[in-house]
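Trainee: Below: sequence and its predicted model.
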Amino acid sequence: MFPSPLIAAPMAGGVSTMELVTEVGRADGLGFLAAGYKSADDMQAEITAVRASNLPFGVNLFVPGPPASNRDALRAYRDSLGPLADHFGVTLPEPRYDADAWDSKIETLLAEPVPFVSLTFGLPDRSVIRALQDRGTVVIATVTRLPELLIAQHHGVDAAIIQHSSAGGHSAVFDAGASADESAVDVATLTADLIPHASVPLIAAGGLTGGSDIRNALAAGAVAVQVGTLFLRTPESGARQPHKDALGCPAFPRTAMTRAFSGRPARGLENRFMREHRDAPLGYPELHYVTAPLRAAATAAGDPEAMALWAGTGYRAAAPIGAAAVCGLLLAGLDR
């Protein structure tokens, strides 16, 4: 089903560039474009460019949830960020909801099918999954625990990414208000726990730092692994330079889960903004849009203490080398 045991995770916000996806493909991995936060036209343009490489690839979609009901809490949180907004000279917008151009993106992927589509933040109606499959697309759910896997299988997906809580960036948990499931010490253990209940191939993701981690995940029953953080510092990555630098900086000794930037749980390097806003309300994507000007201004100012520095727990293994070299090291580690 998959052309490689190594998948480069889709990282939204400009990190998973076309160059990263194609370079991973050329190095015998499988790259994924991240369609989150993009228009359908921009997604289509990237698909067209990557398709020209004649390499297998995939596209990741954010499945939209319902609008937030806690509007007063979101506005109060926005107001509390006023002093920091003044510091950066930006105006924070009102919380707003959108579906991330979901309908248009599905129409595009049905008109111009891609080999793989992965889904994050839940599942769409079964009819959408079947329609993509009818076009020849392999549909992959992203799940974090057993009940989500069972729901995904009932929806008829072809495979499932098992995302451990150690993964960087947004948690794919279906219920954003649910606490992280930390019962499994690592993704290999989580995979082994879920394998007896799996009727589809499983892909392990989260906290993978090298060949031994990958071997353990595959030995536990995964058919492939998905790695994101290890590609962040590559020249092909679209991560901003302060983000890349922070991954190797001793001033950031740990990662933590936070809702402070987007209103949805996500793991990143713990910085001042995260520490000062541990009680941020739920509300995605509303809060994502509220903090967007702050994050952009902090990035422009080179201030990592107010940026969303998404990273998994294995971030110290990320090196400033090319994506092909990362793939080569990880794939070579499978033979040891």
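Mentor: That came through, no problem. Treat the numbers as computed from the prediction; the structure is a model and nothing was measured. Residues are numbered from 1 along each chain as shown.

Trainee: CA only for contacts and neighbour counts going forward, please
Mentor: Will do.

Trainee: so which helix or strand takes in Y289?
Mentor: According to DSSP states H and E, Y289 maps onto helix 286-301.

Trainee: ok, and for the following helix or strand past that helix, which residues are buried?
Mentor: Proceeding N to C from helix 286-301, the next assigned helix or strand is helix 323-333, under DSSP H and E. Judged by neighbour count (16 or more other C-alpha atoms under 10 Å), helix 323-333 contains these buried residues: A323, A324, A325, V326, C327, L330, L331.

Trainee: and if you look at stretch 44-61?
Mentor: Q44, E46, I47, V50, L55, P56, F57, G58, V59, N60, L61.

Trainee: Put this next to the previous one:
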Amino acid sequence: MWENNPVTSALGIQHPILQGPFGSGHSSAGLAAAVSNAGGLGAYGAHHLSGEQILALAKDIRAKTSHPFNLNLWIPRQAEWGLPMGEAREAAYLQQIKPFFEELDLPPPARAENPLHDFDEQVEALLEARPAVFSFVFGIPDRNILECCAERGIATLGAATSVEEALALERAGVDMLVASGLEAGGHRPAFLEEPQPRSLMSTFSLLPKIRDAVSIPVIAAGGIADRRGVDAAFALGADAVQIGTAFLACDESGASPLHRSLLRQPEGCDTVLTRAVSGRMARYIRNRLTEATAAWPDPALPYPLQMSLTRPLARASAERGSADFATMAAGQIAGLSQHRRAAELMASLVADYAPETASPEGRTVKE
């Protein structure tokens, strides 16, 4: 089924299974290496790191694996969707969120800050680090960056939430793309239109549309956590799959013990699309932060200013073992995978899958 696969051939990996690159410090060098060592493509979301930190990260991953891996960055936008920022709006929002800081014994912020590092510095470091793959969300890098990647043998991987975005990535010369459905955890990587909950497409609706529209390899993401999802994605035209939540629940990830525990609950966990964490729409586990801000007249400041307010709340909440204000990314598929080690999860994803059939008594059995 996976012979002559364009993704495995291009990237030099054994299996067409990619680990999702987690932001907010949820990635880890250990998880990236474990996935790569198991024959997939490990990944690290490095958007919160400086150039120097990216170089140190790449060195750390290479100390743990000799196999290919992926580093992910966020493309800066010229303007953010939503209301414009102003002093009056900022002051009103800070007053609104102040009680959360006081509850956690934190000094309320005097203003919202931009916590991001310089993108050009990050790209320079990434090019020097030379990962097998440079993946990105929220847009398309400048042509000179794509050309520099090609010169260095770095494959480029963009994210699309619509056919229009997929076509834009292909026209720009990106090597392959991720078709990201609404089920996926973390941020919605839309870049041509503001993502609206009422118009988002599921993975298995979006995937065949994108597959029919482009000629470059397509990787399915969102709602995939076991071999059934992998098989379904390939049946609809995927060349590979990207799995986030199931890997995030593994012990090697950078998620907190509380976060990983919630992701492994057999009954799953309740997720919601919210701007409360960063100012951009993302899927997180529902908690006091998401519910309180949803009821406010102004749910969130623009990205990335909102992150400077929610990060200290998340850290303090996690340290107390509380989910109230923690920022815990999760896809709708949370709870389906019960594997605690990345190698075990990888083995289950690539093992021969025996379809389930109904027994005469109505129970499901393996053939």
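Mentor: It's in. What you see is a predicted model, and the numbers here were worked out from it, not measured in a lab.

Trainee: TM between them?
Mentor: TM-score of the superposed chains, computed with TM-score structural alignment, normalised by the length of structure 1, equals 0.93; 335 aligned residues with a C-alpha RMSD of 2.1 Å.

Trainee: ok, back up a step: make a markdown table out of the buried residues of helix 323-333 of structure 1 and add distance to L81 of structure 1.
Mentor: Shown next, in a markdown table, are these (distance: C-alpha to C-alpha, whole Å):
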| residue | distance to L81 of structure 1 |
| --- | --- |
| A323 | 37 |
| A324 | 41 |
| A325 | 41 |
| V326 | 39 |
| C327 | 41 |
| L330 | 42 |
| L331 | 45 |
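
Trainee: Just name the closest of those residues to S212 of structure 1, please.
Mentor: L330 (9.1 Å; C-alpha to C-alpha).

Trainee: Check whether the closest one really touches S212, as I assumed.
Mentor: No - with contact defined as C-alpha atoms under 8 Å, L330 of structure 1 does not count as touching S212 (9.1 Å).

Trainee: Map S127 of structure 1 onto structure 2.
Mentor: Under the alignment (TM-score structural alignment), S127 of structure 1 pairs with N144 in structure 2.

Trainee: The helix or strand hosting that match vs structure 1, average distance?
Mentor: For N144 of structure 2, the host element (DSSP H and E) is helix 143-151. Following the fit onto structure 1, the mean deviation recorded for helix 143-151 of structure 2 is 1.5 Å by mean C-alpha distance after the TM-score superposition for structure 1.

Trainee: and the following helix or strand past that helix, which stretch of structure 1?
Mentor: Remark: after helix 143-151 of structure 2, the chain's next helix or strand is strand 155-160, criterion DSSP H and E. Taken onto structure 1 by TM-score structural alignment, strand 155-160 of structure 2 occupies residues 138-143 there.

Trainee: Stretch 20-31 of structure 2 too?
Mentor: So stretch 20-31 of structure 2 sits over residues 9-20 in structure 1, by TM-score structural alignment.

Trainee: ok, now stretch 319-338 of structure 2?
Mentor: Against structure 1, stretch 319-338 of structure 2 falls on residues 300-319 (TM-score structural alignment).

Trainee: Let me see the ranges of the strands in the stretch 151-300 of structure 1.
Mentor: 159-163, 169-170, 202-205, 224-227, 255-258, 266-269 (DSSP state E, counting those that start in this stretch).

Trainee: Out of the ones you listed, which gets nearest to V24 of structure 1?
Mentor: strand 224-227 (11.2 Å).

Trainee: And that closest one, what does it pack against?
Mentor: In this structure, strand 224-227 of structure 1 packs against strand 6-8, strand 202-205, helix 211-219, with contacts taken as 3 or more C-alpha pairs under 8 Å, 6 or more residues apart in numbering; DSSP states H and E.

Trainee: mean deviation of the last one from structure 2?
Mentor: With both structures laid over each other, helix 211-219 of structure 1 and its partner residues in structure 2 are 1.0 Å apart on average (mean C-alpha distance after the TM-score superposition for structure 1).

Trainee: I'd like to check the angle between that helix and helix 323-333, please.
Mentor: When axes from the mean of the first three to the mean of the last three C-alpha atoms, to 10 degrees is applied, the directions of helix 211-219 of structure 1 and helix 323-333 differ by 60 degrees.

Trainee: Return the set of buried residues in helix 211-219 of structure 1.
Mentor: G211, D213, I214, R215, N216, A217, L218.

Trainee: Using a markdown table, lay out these together with distance to H288 of structure 1.
Mentor: Formatted as a markdown table, the buried residues of helix 211-219 of structure 1 follow (distance: C-alpha to C-alpha, whole Å):
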| residue | distance to H288 of structure 1 |
| --- | --- |
| G211 | 35 |
| D213 | 32 |
| I214 | 32 |
| R215 | 36 |
| N216 | 35 |
| A217 | 33 |
| L218 | 35 |
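
Trainee: Could you single out the nearest of those to L6 of structure 1?
Mentor: Set against L6 of structure 1, the nearest of the buried residues of helix 211-219 of structure 1 by C-alpha to C-alpha is I214 (8.9 Å).

Trainee: Does the closest one touch G207 like I think?
Mentor: No - counting by C-alpha under 8 Å, I214 of structure 1 does not reach G207; the two are 9.9 Å apart.

Trainee: what do those two both touch?
Mentor: Residues touching both I214 of structure 1 and G207 (C-alpha atoms under 8 Å, 6 or more residues apart in numbering): none.

Trainee: re earlier: with respect to L30 of structure 1, which of the buried residues of stretch 44-61 of structure 1 is nearest?
Mentor: Of the buried residues of stretch 44-61 of structure 1, the one sitting nearest to L30 of structure 1 (C-alpha to C-alpha) turns out to be F57, at 5.8 Å.

Trainee: residue contacts, S212 of structure 1?
Mentor: G333, L334.

Trainee: now with 10 Å?
Mentor: By C-alpha atoms under 10 Å, 6 or more residues apart in numbering, the residues touching S212 of structure 1 are L218, L330, G333, L334, D335, R336.

Trainee: Can you convert those into TSV and add a column each for distance to G177 of structure 1?
Mentor: Below are the contacts of S212 of structure 1 laid out as TSV (distance: C-alpha to C-alpha, whole Å):
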residue	distance to G177 of structure 1
L218	31
L330	34
G333	37
L334	37
D335	41
R336	41
